[in-house]
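K.L.:
Sequence and computational prediction follow.
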Amino acid sequence: MLDYLITSKTRVKLILKFFLNVEMKAYLRSLADEFGESTNAVRVELNRLTEAGLLESENEGRTKVYRANRRHALFDDLHSIVKKYIGIDRLIEEVIWKLGNVELALITGDYARGIDSGIIDLVIVGGIDKAYLQGLVEKVEELIHRKIRTLVLSREEFKSLREKFEQEKALIVWGEKGEV
């Protein structure tokens, strides 16, 4: 749907990148490499989004780094649209909400980095019925047209891996960072 509203594929990729995981920061060359596009094509779109106020930039040494502008009037709306486009809203409604004892749920991997690869890596912390989870996941995969890989951790397992998830800038979709 987003592809039909926004005709520039590069712009769509940039909006997904910066508005899916709002902690994401990136610079021109890394974005061009990631998207497999010329730096000029990416630069043009970065400039347009920055001029519109949707992105903000700052210099880190000799590198210009971009990130979503959280103060923009459309920030919450764009963040919501991107989550709906990816299917994260359905994932929360149809899976996490129905599982019961979920203390924390994170998205890791490509989607946490703002890349729409088609596979959502979901980490769930809590005591849940894994067979029931698998049934829910299969239903949601059909709804959102993406595969979902799950990892269920106990509170203790998560505590031992917490630093890894923080380094990966995992996207919290349920619960609070300090809960577990």
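P.N.:
Now that the structure is in, tell me what you want to look at.

K.L.:
can we go C-alpha only for contacts and neighbour counts from here?
P.N.:
Will do.

K.L.:
in the lengthiest helix in the chain, what's buried?
P.N.:
Criterion DSSP state H: the longest helix present in the chain is helix 130-144. For helix 130-144, a neighbour-count test (16 or more other C-alpha atoms under 10 Å) marks Leu133, Leu136, Val137, Val140, Glu141, Ile144 as buried.

K.L.:
wait, the first one sits on Gly100?
P.N.:
What that stands for is Leu133. No - with contacts counted by C-alpha atoms under 8 Å, Leu133 stays clear of Gly100, the gap being 10.5 Å.

K.L.:
Could I get the contacting residues of Leu106?
P.N.:
For Leu106, the contacting residues are Leu122, Val123, Ile124, Ala170, Leu171, Ile172, Val173, Trp174, by C-alpha atoms under 8 Å, 6 or more residues apart in numbering.

K.L.:
Included below, for side-by-side comparison, is a second structure:
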Amino acid sequence: MLESLITSKTRLRILVKFFINVANNGYLRGLAEELNESTNSIRKELNNLLESGYLEKESIQNKVIYKANTQHPLFGILQKIVHQHIGLDTIVEMILQRMGAIDKVVIIGDYANGSDSGIIEVVLVGTELNVQYIDQLAIKIEKEIKRKVTFYVDECHNGKGLIIYEAS
């Protein structure tokens, strides 16, 4: 869906990297390695996104670090679009519709770090969760979002990750 709107694959991968999780940042050579692209193509896209105001940069120890500009008027909208592109909204919706005892839903692994590896790792935090039902749900979600989804069930999760739902 988003590929037809944003025709540059490099730009799309950079947007996913920075907008899936506001804590993500990167520098030119690191992004080139991570995305397996030339530094020249990464530099071109970073400059375009920087010029548009979607990214901001900061110099730290002889490195220019890029990150999402959370003050940009379209930041929230772009983040929602990226989450929909990845399928995070569908995951949360399908989980919460059919399970009431969920305390927290956390994305871990590559997607939490902004890499589109094709495998979404999700930690479901709650008590007395039906593991068999979760396995069936994973199959349905995979068909819906066309990505592999791996669920982990835990009673508490204090590790790193992108919290996409937390019960009040």
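P.N.:
Now that the structure is in, tell me what you want to look at. No experiment lies behind these values; they were computed from the predicted model shown.

K.L.:
ok, of the buried residues of helix 130-144 of the first structure, which one's closest to Asp77 of the first structure?
P.N.:
Nearest to Asp77 of the first structure out of these is Ile144 (C-alpha to C-alpha; 19.6 Å).

K.L.:
That closest one: what's its closest spatial neighbour, skipping adjacent residues?
P.N.:
Leaving aside its chain neighbours, Ile144 of the first structure sits nearest to Gly87 (5.3 Å; criterion: C-alpha to C-alpha, 6 or more residues apart in numbering).

K.L.:
residues near that neighbour, how many?
P.N.:
A count of nearby residues for Gly87 of the first structure, using other C-alpha atoms under 10 Å, gives 19.

K.L.:
Equivalent analysis for the one 3 residues further on, please.
P.N.:
A count of neighbours around Arg90 of the first structure, defined by other C-alpha under 10 Å, yields 18.

K.L.:
again with Asn62 of the second structure
P.N.:
Residues contacting Asn62 of the second structure under the criterion other C-alpha under 10 Å number 6.

K.L.:
Same question for the one 5 residues further on.
P.N.:
When counting by other C-alpha under 10 Å, one arrives at 24 neighbours for Lys67 of the second structure.

K.L.:
cool, and Arg146 of the first structure?
P.N.:
Arg146 of the first structure, neighbours per other C-alpha under 10 Å, totals 16.

K.L.:
quick one: buried residues of the helix or strand containing Glu166 of the first structure?
P.N.:
Using DSSP states H and E, Glu166 of the first structure sits in helix 155-167. Judged by neighbour count (16+ other C-alpha under 10 Å), helix 155-167 of the first structure contains these buried residues: Arg155, Phe158, Phe165.

K.L.:
quick one, what contacts Ile107 of the second structure?
P.N.:
Ile107 of the second structure is in contact with Ile120, Glu121, Val122, Val123, Gly161, Leu162, Ile163, Ile164, counting by C-alpha under 8 Å, 6+ apart.

K.L.:
and with 6 Å instead?
P.N.:
Glu121, Val122, Gly161, Leu162 (C-alpha atoms under 6 Å, 6 or more residues apart in numbering).

K.L.:
Give me the distance between the residue sitting furthest away from the middle of the first structure and Leu99 of the first structure.
P.N.:
Distance to the chain centre peaks in the first structure at Arg62, reaching 27.3 Å (criterion: C-alpha atoms, centre = their mean). Per C-alpha to C-alpha, to the nearest Å, Arg62 of the first structure is found 47 Å from Leu99 of the first structure.

K.L.:
Good, we can wrap up now.
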